[in-house]
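Enquirer: Quick one, structure for this:
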Amino acid sequence: MGKVLVLNASYEPLNITSWRRAVVLLIKGKAEQVEHNGKVVYAEMPLPTVIRLRQYVRVPYKEIPLTRRNILHRDAHSCQYCGYSGDDLTLDHVVPRSRGGGDSWENIVTACVRCNVKKGNRTPKEASMLLRQTPHKPHSGLYFEVTKHIKSGLHQEWQKYVIGI
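Expert: Model prediction:
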């Protein structure tokens, strides 16, 4: 039937859960329905797509790992210089390591082999290659999961509850 976005009492996204778990939270009175898709679970119970917890839940900050997979996902599996999207993508340091550029969310982008070789040991400005978007650290680990659902077209109603998408 689908997934449900769970919001904290403050309307910030907490996680994604199954529709069954969301219905249980609603029946127990631990959450309230914020959005639904028009389908019904049973009479007078629309199938939720977004719920909000009634009590605030304190969540510890969790660092998002800087991995190839996460960078590719952040950059939508496309070259940040020319827009190419294919299988042979590489990672490029905006400020090359030989010039003091480190491994960080703000310094690594996805690039096709052609653009990576063309840029070489230069900055994008020196190579006259503009970045399509400024590299940034994602807001949360949930960001990746939510963007998949929004970009697939399944849950457009989630977009207003997530920053930076």
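
Enquirer: only C-alpha atoms for contact and neighbour calcs from this point on.
Expert: OK.

Enquirer: could you pull out the strands for this structure?
Expert: Applying DSSP state E to the chain gives strands spanning 3-7, 13-18, 31-42, 45-53, 89-93, 108-112.

Enquirer: So for the fourth one, what gets flagged as buried?
Expert: Within strand 45-53, the residues that qualify as buried are 46-53, counting by 16 or more other CA atoms under 10 Å.

Enquirer: for the longest one, same thing?
Expert: By neighbour count with 16+ other CA under 10 Å, strand 31-42 contains the buried residues 31-33, 35-36.

Enquirer: Looking at those, which is nearest residue 25?
Expert: Nearest to residue 25 among the buried residues of strand 31-42: residue 31, at 5.5 Å, using CA to CA.

Enquirer: I'd guessed the closest one sits against residue 25; true?
Expert: Yes. Using CA atoms under 8 Å, residue 31 is in contact with residue 25, at 5.5 Å.

Enquirer: Would you do the same for the sequence below? I want to compare the two.
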Amino acid sequence: MLMPAAPVRRSLLLNASLEPLCVVSMHRAVLLVLTGKATVLEADDRLLHSERTSLPVPLVLCLTRYVHVPMRRAVPPTRRTVLLRDGHRCAYCSGPADTVDHVLPRSRGGRHEWTNVVAACSRCNNRKSNHLLHEIGWELSFTPRAPRGAAALLSATVRADPSWSPYLADGAAA
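Expert: Alright, predicted model coming up:
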């Protein structure tokens, strides 16, 4: 059995089309490589050793055959996913954001959905309170939208390894 030389990591699994599919455990990643179902695209400088073989620690894998994936459900807007979408920047002052705000306040019928939620700093969130933007003379510098692609789903569920960023760029830019 292969044993890791350092703490166990997770690997990003890509479809044969290089679309992000999911994040797999190190054990699953090694099995996919050893059975020929996936190839290693990015590897760590460390090695996994067994009695007869050694394998670089896989960080990014690509399936050798395309797998059809059915439509996925939308990622819900949570504090973490909204902050990721907006780059941890306040939608009102562009400073560092630490909370989320409803553009149309919930007390005035606003819904908790991607098109109505933005990242905000505590100061702006408190100043805006339950007012509408035009009532206080504020404007948004962008139109809030739901993130697209598998990258949005992955960012919502697991902390990404820096080596994954070239493979997640398409979904993160949405």
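
Enquirer: before we move on, the earlier item: let me know which of the strands of the first structure is the nearest to residue 150 of the first structure.
Expert: Ranking the strands of the first structure by proximity to residue 150 of the first structure (CA to CA) places strand 3-7 first, at 11.1 Å.

Enquirer: So which elements touch that closest one?
Expert: The contact analysis (3 or more CA pairs under 8 Å, 6 or more residues apart in numbering; DSSP states H and E) places strand 3-7 of the first structure against strand 13-18, helix 19-27, strand 45-53.

Enquirer: Turn these into JSON lines, columns for distance to residue 94 of the first structure.
Expert: What follows is those, written out as JSON lines (distance: least, CA to CA, whole Å):
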{"stretch": "strand 13-18", "distance to residue 94 of the first structure": "31"}
{"stretch": "helix 19-27", "distance to residue 94 of the first structure": "42"}
{"stretch": "strand 45-53", "distance to residue 94 of the first structure": "38"}
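
Enquirer: Residues contacting stretch 30-39 of the second structure, please?
Expert: With CA atoms under 8 Å, 6 or more residues apart in numbering as the test, stretch 30-39 of the second structure has contacts from 40, 58, 61-65.

Enquirer: Contact partners for the counterpart of residue 66 of the first structure in the second structure?
Expert: Aligned by TM-score structural alignment, residue 66 of the first structure pairs with residue 77 of the second structure. Contacts here follow CA under 8 Å, 6+ apart; on that basis residue 77 of the second structure touches 112-114, 117.

Enquirer: Over to residue 127 of the first structure?
Expert: Taking CA under 8 Å, 6+ apart, we find residue 127 of the first structure in contact with 118-119.

Enquirer: That one corresponds to which position in the second structure?
Expert: Alignment note (TM-score structural alignment): residue 127 of the first structure maps to residue 137 of the second structure.

Enquirer: quick one: its match and residue 47 of the second structure, what's the gap?
Expert: For residue 137 of the second structure, the distance to residue 47 of the second structure equals 58 Å [CA to CA, to the nearest Å].

Enquirer: and what of residue 106 of the second structure?
Expert: Residue 106 of the second structure is 52 Å from residue 47 of the second structure, by CA to CA.

Enquirer: repeat for residue 63 of the second structure
Expert: Look at residue 63 of the second structure and residue 47 of the second structure: by CA to CA, they are 21 Å apart.
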